[in-house]
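Asks: Quick one: sequence and predicted model below, then my questions.
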Amino acid sequence: MRICVPTLDTEGLHSQLSEHFGRAPYLTLIDSERQAPEFVRNPGAHHAAGSCQTAELLRGRTVDVLVCRGLGQKAFRRLEEMGIQVFAVESPDVASALAEYRSGAARALTSERACHGEGDHHSCG
């Protein structure tokens, strides 16, 4: 299984989670068997809300699950179309976010629970 976590940096399991998927500077991809992180830079991290193309960065990368703190409706729909399950966590870093997901404490997001508004800080889900 391959898990994507939107992050602020490239510190592997110690990377800090971004508050919002579309504005994350990096997408940290973790293979659950190897635990070796791969980092994908998000060139659209500074775009305005509603113009999120971040989901497209995952196309063709065989990602099964996105674990995040928040994301918008458009991104959620794109991920859903790609067959990627989305879970919300409260964790501050990748290691604890993965633990939260694996323990079953992460909340499965639906379209209704994704962000509906704009802003720099989201507590969606």
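Replies: The structure has been received and is ready for your questions.
Asks: When you work out contacts or count neighbours from here on, use the C-alpha atoms and nothing else.
Replies: Will do.
Asks: Check whether residue 78 sits in a helix, strand or coil.
Replies: Of the three states, residue 78 takes helix according to DSSP: H, G, I helix; E, B strand; the rest coil.
Asks: So the residue nearest to it when sequence neighbours are not counted, which state does it fall into?
Replies: Among residues not flanking residue 78 along the chain, residue 55 sits closest, at 6.4 Å (Cα to Cα, 6 or more residues apart in numbering). Three-state call for residue 55 (three-state DSSP): helix.
Asks: Pretty sure residue 55 sits against residue 80.
Replies: No. Taking contacts as Cα atoms under 8 Å, residue 55 lies outside contact range of residue 80: 9.9 Å.
Asks: Those two: who's more crowded?
Replies: residue 55 (20 against 15; other Cα atoms under 10 Å).
Asks: check contacts around the more buried one.
Replies: By Cα atoms under 8 Å, 6 or more residues apart in numbering, the contact list for residue 55 reads 22, 75, 78, 79.
Asks: who wins for most neighbours among these?
Replies: The most crowded member of these is residue 22, carrying 28 neighbours; neighbours defined as other Cα under 10 Å.
Asks: got another, please set it beside the one above:
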Amino acid sequence: MKLAIPVMSNNGFDAEVSEHFGHAPYFAFVELEGDTVLGVEIERNPFESHGPGQIPGYIHQKGANILIARGIGARAIDFFHNFGIEVITGAFGTVKDLVEAYVSGSLMSSHYEPKEKFHNH
């Protein structure tokens, strides 16, 4: 499993999560095998100036299964869900904090569902 986290710096596990995923200067990709962290890779965001769907496509190409972000729009969440990527929002702290919270099962999202769920009448 691979987690993707938009971050403010290239500081590995000490990098702080970015306030908005689309404007993050870097992305952390954390490889997990069960509860074991295999490593972290930080990459510069190739789409800081981006169009709709470019960053979700990039995250998908990197093989991530889950995006952990602080803030993200509903349209971007829909793009991620179309790629089969779970989105966890409302995240605070460092990559290390977020990975530990995810592995322990205590990382809770403020938004899991695709927006179509909210449009059923």
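Replies: Yes, it's here. Small disclaimer: the values here were computed from a predicted structure and weren't measured.
Asks: would you list every one of the strands in the first structure?
Replies: Along the first structure, counting by DSSP state E, strands occupy 2-7, 26-31, 37-41, 65-68, 85-88, 107-108.
Asks: how about the first one, which residues of the second structure does it hit?
Replies: Structural correspondence for strand 2-7 of the first structure: residues 2-7 of the second structure, per TM-score structural alignment.
Asks: now the aligned partner of residue 48 of the second structure in the first structure, nearest residue through space, not along the chain?
Replies: Applying TM-score structural alignment, one finds that residue 48 of the second structure aligns to residue 45 in the first structure. Excluding the flanking residues, the one nearest residue 45 of the first structure by Cα to Cα, 6+ apart is residue 23, at 4.1 Å.
Asks: now swap in residue 39 of the first structure and tell me
Replies: That would be residue 28: by Cα to Cα, 6+ apart, it lies 4.7 Å from residue 39 of the first structure.
Asks: just checking, that neighbour touches residue 42?
Replies: No. Contact criterion Cα under 8 Å: residue 28 of the first structure and residue 42 do not qualify, at 10.4 Å.
Asks: which of those two has more neighbours?
Replies: residue 28 (27 against 20).
Asks: what's the spacing between the residue nearest to residue 78 of the first structure and residue 101 of the first structure?
Replies: Residue 55 of the first structure sits 20 Å away from residue 101 of the first structure when distances are taken as Cα to Cα, to the nearest Å.
Asks: need the contact list for the closest residue to residue 93 of the first structure other than its chain neighbours.
Replies: On the basis of Cα to Cα, 6+ apart, the spatially nearest residue to residue 93 of the first structure that is not a chain neighbour turns out to be residue 16, at 4.3 Å. By Cα under 8 Å, 6+ apart, the residues touching residue 16 of the first structure are 7, 8, 9, 92, 93, 94.
Asks: can you check residue 25 of the first structure too?
Replies: 6, 7, 8, 9, 18, 41, 42, 43, 45.
Asks: try it again with 7 Å
Replies: 7, 8, 41, 42, 45 (Cα atoms under 7 Å, 6 or more residues apart in numbering).
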